[in-house]
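Visitor: Make a model of this:
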Amino acid sequence: MSVPVVRHTLPYPDGFEPTVERPITLIARDLDRRDSMLPHRHAWGQLTHALDGVLRVTAAGSTWIVPPSRAVWIAPGVEHAVTVMQAIRLRPVRILAERAPFPDEACRVLEVSTLLRELILGLEQLPPLAPSPRAALLSELMLDEMARCETRPIRVPLPRDKRLQSLCARLIEAPGAPLTLADWARQAGASERTLARLFERELGMSFGQWRQQVRLAHAAPMIAGGMPLARVAEELGYASQSAFSQMFRKTFGTTPSAFFSER
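Guide: As a prediction, the model looks like this:
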């Protein structure tokens, strides 16, 4: 009999708020797979990044699965939650609202450049709150580099309808599940036609397209962690490695191996 994983919900630590004198601050937290942070919001913007491991960030009606090669920008005032999928060294960068590198309230996924990663590591070595010439230099360079980083369009939109919420949550936890929409409909106590209409209305895509987004989101940390493509395809419910690679190429215009070797 399997034992369910019990997640510990952690309060978000106070202190280390950015100021005009120190517009960027960082707080280091090492978390294990049982940890999560309940929905919360704050007055500053945040670049949510982990040096290793995999986390899931949920905000603004979407969820993102984030490997170390990526980070999620969360604008000031946007409610968000964090779930740890693998043990992580979390390094959230707090940025004064007035210095936000992006003008809107949209969340976005950034491809973390080598320079940005080194700037985060450099900021971690400094006293967390005390202004200093070095902190000012690192902060300005970090803001400039964030604005230059590539953005990644993959996101998994989340529904508001309760009939879809349970279905979608289960698919995010088990993206390789072979169940069809008709199978899910029987479990949800709704017709297949009703669920299909809800996917189009609530998420702007079909069930198959949404499931593909979920599988792509899971594929990134698997491939980045060195998992063989054949096993990635198997874990995500594809009939073969070639079927997975074909889907990946259709989405990104290149093969998985080429995509990640470039990064």
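Visitor: From now on I want contacts and neighbour counts done on CA atoms only, so please keep to that.
Guide: Fine.
Visitor: Would you confirm that G61 contacts P159?
Guide: Yes. If you go by C-alpha atoms under 8 Å, G61 and P159 touch, sitting 7.2 Å apart.
Visitor: Counting neighbours, go ahead and name the busier of these two.
Guide: Using other C-alpha atoms under 10 Å as the criterion, G61 and P159 rank with P159 on top: 20 against 13.
Visitor: Where does the more buried one fall, secondary structure wise?
Guide: Assigned by DSSP states H and E, P159 belongs to no helix or strand.
Visitor: what about it, distance to R33?
Guide: In this view, P159 and R33 are 25 Å apart by C-alpha to C-alpha, to the nearest Å.
Visitor: how distant is stretch 91-107 from the center of its chain?
Guide: Remark: stretch 91-107 is offset 16 Å from the chain centroid, using C-alpha atoms, centre = their mean, to the nearest Å.
Visitor: contacts for that stretch?
Guide: 17-20, 23-29, 43-51, 59-60, 72-76, 78, 120, 143-144, 146-147 (C-alpha atoms under 8 Å, 6 or more residues apart in numbering).
Visitor: Same check on stretch 150-163?
Guide: Against stretch 150-163 from outside (C-alpha under 8 Å, 6+ apart): 61-64, 108-111, 165, 168, 188, 190, 198, 202-203, 210, 213-214, 216-217.
Visitor: Return the set of buried residues in stretch 58-76.
Guide: In terms of neighbour count (16 or more other C-alpha atoms under 10 Å), stretch 58-76 has its buried residues at 58-59, 63-76.
Visitor: of all those residues, which comes closest to F248?
Guide: Using C-alpha to C-alpha, I65 comes nearest to F248 of the buried residues of stretch 58-76, at 16.5 Å.
Visitor: wouldn't that closest one be in contact with L55 here?
Guide: Yes. Judged on C-alpha under 8 Å, I65 makes contact with L55 at a distance of 6.0 Å.
Visitor: Buried residues in stretch 31-46, which are they?
Guide: Counting neighbours by 16+ other C-alpha under 10 Å, stretch 31-46 gives 31-33, 35-38, 41-42, 44-46 as buried.
Visitor: Widest-spaced pair of those residues?
Guide: Longest span within those, C-alpha to C-alpha: R33 and W44, 26.5 Å.
Visitor: burial measure for R160, as a count.
Guide: So R160, with other C-alpha under 10 Å, has 11 neighbours.
Visitor: before we move on, back to that, in helices, which of the buried residues of stretch 58-76 appear?
Guide: In helices, judged by DSSP state H, none of the buried residues of stretch 58-76 are found.
Visitor: Please flag which of those sit within strands.
Guide: Using DSSP state E, the subset of the buried residues of stretch 58-76 located in strands is 58-59, 63-66, 70-74.
Visitor: Present the residues you listed as JSON lines; the columns should include distance to H8.
Guide: Listed next are those as JSON lines, based on distance: C-alpha to C-alpha, whole Å:
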{"residue": "T58", "distance to H8": "17"}
{"residue": "A59", "distance to H8": "20"}
{"residue": "T63", "distance to H8": "20"}
{"residue": "W64", "distance to H8": "20"}
{"residue": "I65", "distance to H8": "19"}
{"residue": "V66", "distance to H8": "20"}
{"residue": "R70", "distance to H8": "24"}
{"residue": "A71", "distance to H8": "23"}
{"residue": "V72", "distance to H8": "22"}
{"residue": "W73", "distance to H8": "24"}
{"residue": "I74", "distance to H8": "23"}
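Visitor: The structure of the following sequence is requested for comparison with the preceding one:
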Amino acid sequence: MHGFSVDRHFVTESDAPPVIVLAGSDEEEHGSEPHRHRRGQLFGSLRGLLTVTLEAGVWAVPDTHAVWVPPYHVHGARSHGPFSGFAVYVAFDACATLPPTPGSLRVSGLLREAVLRAAAWPAGGLDERGERIAGVILDEIRTLPVDPLGLPLPRDARLLRIARAILDDPSDKRSLEAWAAWAAISARSLSRRFVTETGFTFSAWRQRARLLHALALLADGVPVTRIALELGYSTPSTFIALFKRTFGAPPAAYRERLRLSSPAKPA
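Guide: Below is the predicted model of the structure:
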């Protein structure tokens, strides 16, 4: 089914059909408020960038990846600039053998083609061919490699307040000690608990937040040098090196891929 609108009954109550696939595009930014439903959901990008926010963390979804959200996990999503993508809704019972926790998956060509084929199905039950394609989609979600594009959020209310403030303004240059004073927690406790609750040091977590924000700025067409300076890096080369080490390609190459995948504008 093309477009991102789906009958709420299928998402919240029905287990038939086992897989519902929507695909569509939007030239404007679009977002959804936090919500949850009975079906699991796979968010995928075909063009542009999507961010998915859950209670456990924030995931970036470039056009090479998808984010899996199991049933009943509270989540919201937002596109950044022109966006084309897909959503796969998986019936609750069919999620039993799928990953039990949210995660970012590297999309295979097989999954992408199966999803695009399924997006053309009419609403309703699946025929024998449809059941086979649905099985391929489920197998791919089950077995695709997981990539670390997520940013886990701490549970402690004071640390979560700091994390959300940094996500709102990744360029904030306050020191760990200044953040600790702002949140009424000792610097030592902040440092220790951040590692315990997120798996990252405070410095590494903030750096990752900046890099995920950089993905959104690249999708919006912001020049690389401006991104580096706005996010507080000492030089553009420092930012470029960190970006390449994290995402496997320099920011200019990522931006070029977005440009090449964008539809031509009418004259």
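Visitor: coming back round to it: write a ChimeraX command that selects only the buried members of the contacts of stretch 150-163 of the first structure.
Guide: Only the buried entries of the contacts of stretch 150-163 of the first structure go into this ChimeraX selection, using 16+ other C-alpha under 10 Å:
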select :63,64,108,109,110,111,168,188,198,203,210,213,214,216,217
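Visitor: Just the strands from the stretch 151-263 of the first structure, written as ranges.
Guide: 151-152, 156-157 (DSSP state E, counting those that start in this stretch).
Visitor: wait, which of these is closest to I223 of the first structure?
Guide: Among the strands of the stretch 151-263 of the first structure, strand 151-152 sits nearest to I223 of the first structure (C-alpha to C-alpha), with 16.0 Å.
Visitor: Which two of the ones in strands among the buried residues of stretch 58-76 of the first structure have the greatest separation?
Guide: Most distant of these, by C-alpha to C-alpha, are A59 and R70, 16.0 Å apart.
Visitor: My guess is H80 of the second structure contacts G48. True?
Guide: Yes. Using C-alpha under 8 Å, H80 of the second structure is in contact with G48, at 7.0 Å.
Visitor: For these two, work out which one has more neighbours and name it.
Guide: G48 (28 against 20).
Visitor: roughly how far apart are the more buried one and S186 of the second structure?
Guide: 40 Å.
Visitor: likewise V146 of the second structure?
Guide: V146 of the second structure is 35 Å from S186 of the second structure, by C-alpha to C-alpha.
Visitor: can you check F202 of the second structure too?
Guide: 13 Å.
Visitor: Compare these two and say which is more crowded by neighbours.
Guide: More neighbours surround F202 than the other of F202 of the second structure and S186, with 19 against 16 (other C-alpha under 10 Å).
Visitor: Translate the more buried one into the numbering of the first structure.
Guide: Using TM-score structural alignment, the equivalent of F202 of the second structure in the first structure is F207.
Visitor: if you skip the residues just before and after it, what's nearest to that match?
Guide: F199 (6.1 Å; C-alpha to C-alpha, 6 or more residues apart in numbering).
Visitor: Contacts only, for the residue nearest to R56 of the first structure when sequence neighbours are not counted.
Guide: Nearest residue to R56 of the first structure in three dimensions, chain neighbours excluded: I65, at 4.5 Å (C-alpha to C-alpha, 6+ apart). Contacts for I65 of the first structure (C-alpha under 8 Å, 6+ apart) come out as 54-57, 217-218, 221.
Visitor: Repeat the analysis, applying 10 Å as the threshold.
Guide: Contacts for I65 of the first structure (C-alpha atoms under 10 Å, 6 or more residues apart in numbering) come out as 54-58, 71-72, 83-85, 109, 154-156, 172, 214, 216-221.
Visitor: Check the first structure for me, the residue farthest from its geometric middle.
Guide: Here the first structure reaches farthest from its C-alpha mean at P133, the gap being 32.5 Å by C-alpha atoms, centre = their mean.
Visitor: and the alignment partner in the first structure of P102 of the second structure, how far is that from L167 of the first structure?
Guide: Matched across to the first structure, P102 of the second structure falls on C107, judged by TM-score structural alignment. Applying C-alpha to C-alpha, the value for C107 of the first structure to L167 of the first structure is 24 Å.
Visitor: And the helices in the second structure?
Guide: Using DSSP H, the helices of the second structure run over 8-12, 109-119, 128-143, 157-168, 176-182, 187-198, 202-219, 224-230, 236-247, 251-261.
Visitor: So which of those is the most surrounded?
Guide: Ranked by mean neighbour count, the helices of the second structure are led by helix 202-219 with a mean of 21 (mean count of other C-alpha atoms under 10 Å).
Visitor: Mean deviation, that helix versus the first structure?
Guide: Mean deviation of helix 202-219 of the second structure from its aligned counterpart in the first structure after superposition (mean C-alpha distance after the TM-score superposition for the first structure): 2.5 Å.
Visitor: Make JSON lines from the helices of the second structure and add distance to F92 of the second structure to it.
Guide: As requested, those are exported to JSON lines (distance: least, C-alpha to C-alpha, whole Å):
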{"stretch": "helix 8-12", "distance to F92 of the second structure": "9"}
{"stretch": "helix 109-119", "distance to F92 of the second structure": "19"}
{"stretch": "helix 128-143", "distance to F92 of the second structure": "12"}
{"stretch": "helix 157-168", "distance to F92 of the second structure": "30"}
{"stretch": "helix 176-182", "distance to F92 of the second structure": "41"}
{"stretch": "helix 187-198", "distance to F92 of the second structure": "28"}
{"stretch": "helix 202-219", "distance to F92 of the second structure": "31"}
{"stretch": "helix 224-230", "distance to F92 of the second structure": "41"}
{"stretch": "helix 236-247", "distance to F92 of the second structure": "33"}
{"stretch": "helix 251-261", "distance to F92 of the second structure": "34"}
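Visitor: mind listing what P131 of the first structure touches?
Guide: With C-alpha under 10 Å, 6+ apart, P131 of the first structure has these contacts: 19-24.
Visitor: Out of these, list just those in strands.
Guide: I24.
Visitor: follow-up on the earlier one: which residues do I65 and L55 of the first structure both contact?
Guide: With C-alpha under 10 Å, 6+ apart as the test, I65 of the first structure and L55 both reach 71, 83-85, 221.
Visitor: Closest to T9 of the first structure out of these?
Guide: The closest of the shared contacts of I65 and L55 of the first structure, once distances to T9 of the first structure are taken by C-alpha to C-alpha, is T83, at 9.1 Å.
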